[in-house]
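Q: sharing a model that was predicted from the sequence below.
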Amino acid sequence: MNDTADMTILTEHELTQLTGASRANLQIEVLARNGIYHIIDRYGKPKLTWYHVNHPRTMTQSEDVPDFSAMDAM
């Protein structure tokens, strides 16, 4: 894919093919579980480009949330 194609927003059909889900909430779950950056539009549907599919985040779930375990000792 060239740079222009990388910035193309996935169609609903492509998103369904990628995630294996037709419902937006399940698509969002699959994308998040696989570290694929996306935004959610005002209709609750995920939007992303091919760049995001081809360059998923390497951040794990534990890095997304603060570690409050030190506060348990108080």
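A: Happy to help now that I have it. As the structure is a computational prediction, the values presented were derived from the model and not from experiment.

Q: make it CA atoms for all contacts and neighbour counts henceforth
A: OK.

Q: ok, then the element right after the longest helix seen in the chain?
A: For the chain, the helix that runs over the most residues, judged by DSSP state H, is helix 24-33. Once helix 24-33 ends, the next helix or strand along the chain (criterion: DSSP states H and E) is strand 39-40.

Q: now the strands: where do they sit in the chain?
A: For the chain, applying DSSP state E gives strands covering 39-40, 46-47.

Q: another structure for you, compare them:
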Amino acid sequence: MSDSPENDIISDADIETLTGYKNPSKQCRSLRDAGIFFITRRDGRPRTTWEHFNNPLSQRQKIIGCGNPEPNFGALD
């Protein structure tokens, strides 16, 4: 299947436990509100990996510092 547990897809049962919802649209809303990347399957259920859950895109952008696009020109002295 996959090389590492981070890339393992989260099961439907685990998505239900993590979001607290049985309804797929509420699960999707919960993941979206948390900034977790997922895709929506044809049956409406969200699908994501443990890596996306444990390291959401919304948190990665804060860590990288996307809010400061200019270089520190003072460091060139």
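A: That came in fine, so what should we check first? Predicted model, so just to flag it, every value in this text is computed and none were measured.

Q: how alike are these chains, TM-score-wise?
A: Put the two chains on top of each other and the TM-score (TM-score structural alignment, normalised by the length of the first structure) is 0.72; 57 aligned residues with a C-alpha RMSD of 1.3 Å.

Q: how about the strands of the first structure, which one is nearest H13 of the first structure?
A: strand 46-47 (12.3 Å; C-alpha to C-alpha).

Q: before we move on, the earlier item: and of the strands of the first structure, who's closest to Q27 of the first structure?
A: Nearest of those (C-alpha to C-alpha): strand 46-47, 7.3 Å.

Q: which residues does R33 of the first structure contact?
A: With contact set as C-alpha atoms under 8 Å, 6 or more residues apart in numbering, R33 of the first structure has no partners.

Q: tell me how many other residues crowd the residue nearest to I9 of the first structure when sequence neighbours are not counted.
A: With C-alpha to C-alpha, 6 or more residues apart in numbering as the criterion, I9 of the first structure has its nearest non-adjacent residue at 4.2 Å, and that residue is T49. Neighbour count of T49 of the first structure, defined by other C-alpha atoms under 10 Å: 17.

Q: re the thing from before, the longest helix of the first structure vs the second structure, average offset?
A: With mean C-alpha distance after the TM-score superposition for the first structure, helix 24-33 of the first structure departs from the second structure by a mean of 0.2 Å once superposed.

Q: and L31 of the first structure, what pairs with it in the second structure?
A: Matched by TM-score structural alignment, L31 of the first structure corresponds to L31 in the second structure.
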